[in-house]
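Asker: Show me how the following folds:
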Amino acid sequence: MAKQISELKLGILGGGQLGRMLIQQAINYNVTSLVLDPDPDAPCKHICNYFENGSITDFDTVYNFGKKADIITIEIEKVNIDALEQLEKEGKQVFPQSRVIRLIQDKGVQKQFFKENDIPTSPFQIVNTREDMQNSHFQFPYILKLRKDGYDGKGVMRINGAEDLKDAFNAPCIIEKLVDFEKEIAVIVARNSNGDVKTFPMVEMEFNPEANLVEFLISPSTYAESLQQKAEMIAKQIASAMNITGILAVEMFVTKDGEILVNEVAPRPHNSGHQTIEGNYVSQFEQHLRSIYNLPLGDTSSITNAIMINLLGEKGFEGVAKYEHLEKVMAIDGVYVHLYGKKYTKPFRKMGHVTIVDIDREKAIEKARYVQKTLKVIA
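Answerer: So this is what the prediction gives:
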């Protein structure tokens, strides 16, 4: 007889807030969780069954940690893939699969994958040095992205003209055509080992212009049903082409002429799905568990309107975190605060998120704007 979910130990590479919320869900299924993270005070430390302080990019550390688990997953892509490949060869289940993580780690390879699989994306060019950028055929302005190690808005810059090239990344990058978009959207898709696939409803996002981080997310979208279905079909197409097991977040643009272009993907629970904890019948974290344990996928339907706001460290503050006006926002009906257990704040650090739910969409937005201007993370 196949083992039950509670009999298979779950190893998580990375002990940040995504791992923390995954463990909070895993506890409901009596899953034994093991976490590896380089931060000795990582958010997962006090809620997992076993915590190991160590590098998630070192072969031996990841390999020896992985041997302790039955199923291994990630909460960040910057991990040692060679160790995961070796663990797979020895019979460990790694989800998302190591080949998927390898594809995602390099934005150049990721864009080539989109092109080869007829997935709509913006025109791009792979460059290795500033000299390559100077010889590029792309017209200014354009977007420059590091091929590796960019995350949370880091590793991305806008090049407005030749004068900006002196400050450009001098490393392997991709140049992307600057998309004149109307809205940034996202769809989270889940796929289990049986090949069952489900998407969460499309969401609309607003970004902090300074930090380039999601600041305000609205679910479900009010775009035409045809556009939402198209976005969900693109997400399913990518998951199928990758043959992924697990959650995949697909970030996209809606252009001003109504087209959809894929920006990038992330093979793990994602910031664009936090509202599913209160706003949907199944959360992205439970769906990821269902996927990697090859269980039936849950109902992704929205229960009600849900707004998600990231709590970022305020500019000008660095030190032990203090949550100003927490009581004021907690007094409002339909407001759910999630703090990530990070002791120290710094400008734009993700310290938590707040979800606001209401059957009246405009009231949900009104409450969310109040929370956004009232609740501050200072030191």
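Asker: contacts and neighbour counts: CA atoms only from here.
Answerer: OK.
Asker: Quick one: classify the residue nearest to I104 when sequence neighbours are not counted as helix, strand or coil.
Answerer: Distance criterion CA to CA, 6 or more residues apart in numbering; nearest residue to I104, sequence neighbours excluded, is Q110 at 5.7 Å. Three-state call for Q110 (DSSP: H, G, I helix; E, B strand; the rest coil): helix.
Asker: next up, for comparison:
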Amino acid sequence: MAFDSNVKIGVLGGGQLGRMMIQSAIDFNLDVHVLDPDPNAPCKNISTSFTNGSLTDFDTVMAFGADKELLTIEIENVNTEALKELQKQGKKVFPQPEVIELIQNKLHQKQFYAKHGIPTAPFHEVANAEEVKAKKDFLPFVNKLATGGYDGRGVQAIRNEEAMDKAFDAPGFVEEMVDFEKELAVIVARNEAGEMKTFPTVEMVFHPEHNLVEYLFSPAEINSGIEEQAQKLAKEVIEKLDMVGLLAIEMFLTKEGKLLVNEVAPRTHNSGHQTIEGNVTSQFEQHLRAILNWPLGDTTTLWPSAMVNVLGEDGFTGDAKYEGMSEVIAKSGVHVHLYGKKLTKPFRKMGHITVSDQDMNELREKVNFVKSTLKVKA
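Answerer: Below is the predicted model:
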């Protein structure tokens, strides 16, 4: 638990999550080295060193990890066999490779919840489109791919028999379509000493077509009983996984007031971006504290906050131009976080904006203003 900033940290993935983690790491004089397949990844110019290479190739990951003392991820699609080998060689790897491997497969994730008594929507394993179609008595349902789905891809809502042609012809599962009141998320951290801390529950609003979080509010508008249950459930999940690091847990709050775990991400997450300005400790600093086995930070909410994803406008591809930015940054309580991506394309995550206000109604008005004013075009 002793503070030491002379730890050589290797991060698999150099996207915006890694970039924001480095921004926190700089405060502690930590050296962060990054591996990413994109030669112009967002982390490229701010990491201590940048290696351009595959995250899924065994030899590349082994070579990258050879001189690192601690390895972590900012994306799940990584070679876990190499991480297991590096762990055997005495490197610290958090989250542990076994946890990453389990979470990489959404079916295994669901089976883990069922086995450990974690509440989740009823589901049936399917091997192909034929098996999905055979589950017509289970309609309406959501067909999810076991692997390969990311940021809303690999998820298909099937409401009736006519929509069955949308079924994935690959292994996965069909899950009961939950009639939910709200979609919630809790971020929980756990260090090697077993200390755990949760962030207050947030409420997410998804883009109707693209299954991406469009914006979220913190704290969620739920009663104290639900809040308590959500916090308890988050701790239960990270404990049962025996995971060290930061875990984001997406949940459904049903119309009957029950919480169901939807899915988890073993890393910093879209549902925690507002913590940068909205909480005493940000999710990025908390991730570092957890993997370094430092005392976990205070997660208290400073003021109500919201996060709006800045997505590339449909129909525009090329050098990004930010329309309405001057009007947006003129508003008090508005903080811009751009991700260093020069090129925009439809629905690409170009950045996010956090909005803070003591008054929830004012907060919602500001969020609507940001959403209608800021456009990323080319």
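Asker: which residues touch the residue nearest to I104 of the first structure?
Answerer: L103, I104, E264 (CA atoms under 8 Å, 6 or more residues apart in numbering).
Asker: most surrounded residue in these?
Answerer: Neighbour counts for the contacts of Q110 of the first structure (other CA atoms under 10 Å) peak at I104, which has 22 neighbours.
Asker: would a markdown table of the contacts of Q110 of the first structure with distance to F140 of the first structure and secondary structure be doable?
Answerer: Formatted as a markdown table, the contacts of Q110 of the first structure follow (distance: CA to CA, whole Å; DSSP: H, G, I helix; E, B strand; the rest coil):
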| residue | distance to F140 of the first structure | secondary structure |
| --- | --- | --- |
| L103 | 28 | helix |
| I104 | 27 | helix |
| E264 | 21 | strand |
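Asker: Show me what the helix ranked longest in the first structure is packed up against.
Answerer: As assigned by DSSP state H, the longest helix anywhere in the first structure is helix 225-242. Other helices and strands packing on helix 225-242 of the first structure, by 3 or more CA pairs under 8 Å, 6 or more residues apart in numbering; DSSP states H and E, are strand 181-191, strand 197-199.
Asker: change it to 7 Å
Answerer: Helices and strands touching helix 225-242 of the first structure, as assessed by 3 or more CA pairs under 7 Å, 6 or more residues apart in numbering; DSSP states H and E, comprise strand 181-191.
Asker: What is the burial count for D359 of the second structure?
Answerer: 11.
Asker: quick check, nearest of the contacts of Q110 of the first structure to P141 of the first structure?
Answerer: Nearest to P141 of the first structure among those is E264, at 19.7 Å by CA to CA.
Asker: Just to confirm, what residue in the second structure is aligned with the closest one?
Answerer: Using TM-score structural alignment as the criterion, the counterpart of E264 of the first structure in the second structure is E263.
Asker: hang on, the earlier thing: average gap between the longest helix of the first structure and the second structure?
Answerer: Here helix 225-242 of the first structure, set against the second structure after superposition, deviates by a mean of 0.4 Å using mean CA distance after the TM-score superposition for the first structure.
Asker: quick one: contacts for the counterpart of T304 of the first structure in the second structure?
Answerer: Superposed on the second structure with TM-score structural alignment, T304 of the first structure falls opposite W303. For W303 of the second structure, the contact set (CA atoms under 7 Å, 6 or more residues apart in numbering) comprises G278, S356, D357, Q358.
Asker: again, but for E85 of the first structure
Answerer: Here E85 of the first structure is in contact with S98 (criterion: CA under 7 Å, 6+ apart).
Asker: Surely it forms part of a helix?
Answerer: Yes - E85 of the first structure sits within a helix when classified using three-state DSSP.
Asker: What's the separation between it and Y151 of the first structure?
Answerer: 23 Å (CA to CA, to the nearest Å).
Asker: before we move on, what about L165 of the first structure?
Answerer: Noted for L165 of the first structure: a distance of 21 Å to Y151 of the first structure, by CA to CA.
Asker: what's the residue nearest in space to the middle of the second structure in contact with, if anything?
Answerer: Geometric centre of the second structure, nearest residue: H269, 2.6 Å, by CA atoms, centre = their mean. Contacts of H269 of the second structure were listed using CA under 7 Å, 6+ apart, and they are A248.
Asker: quick one: it and A320 of the second structure, what's the gap?
Answerer: From H269 of the second structure to A320 of the second structure the distance is 24 Å (CA to CA).
Asker: Apart from its neighbours in sequence, what residue is nearest Y63 of the first structure?
Answerer: Closest to Y63 of the first structure by CA to CA, 6+ apart is A83, at 5.1 Å.
Asker: Run a quick check on that neighbour versus T61, I expect a contact.
Answerer: No - counting by CA atoms under 7 Å, T61 is not a contact partner of A83 of the first structure; they are 8.7 Å apart.
Asker: quick one: which of the two has more around it?
Answerer: Using other CA under 10 Å as the criterion, A83 of the first structure and T61 rank with A83 on top: 22 against 17.
Asker: Next one: that one relative to G14 of the first structure, how far apart?
Answerer: Computed as CA to CA, the A83 of the first structure to G14 of the first structure distance reads 15 Å.
Asker: Ok, Q110 of the first structure next?
Answerer: In terms of CA to CA, Q110 of the first structure sits 22 Å off from G14 of the first structure.
Asker: got it, and M202 of the first structure?
Answerer: 27 Å.
Asker: who has more neighbours, the two?
Answerer: Between M202 of the first structure and G14, counting by other CA under 10 Å, G14 is the more crowded of the two (28 against 25).
Asker: Next up, the contacts around that one.
Answerer: G14 of the first structure is in contact with V35, L36, D37, I74, E75, I76, counting by CA under 7 Å, 6+ apart.
Asker: what does it align to in the second structure?
Answerer: In the second structure, the residue paired with G14 of the first structure according to TM-score structural alignment is G13.
Asker: that older thread, which of the contacts of G14 of the first structure also appear as contacts in the second structure?
Answerer: Among these, the contacts conserved in the second structure (both residues aligned by TM-score structural alignment, their matches' CA atoms under 7 Å) are V35, L36, D37, I74, E75, I76.
Asker: So which of these wins on neighbours?
Answerer: Highest neighbour count within these, by other CA under 10 Å: V35, with 31 neighbours.
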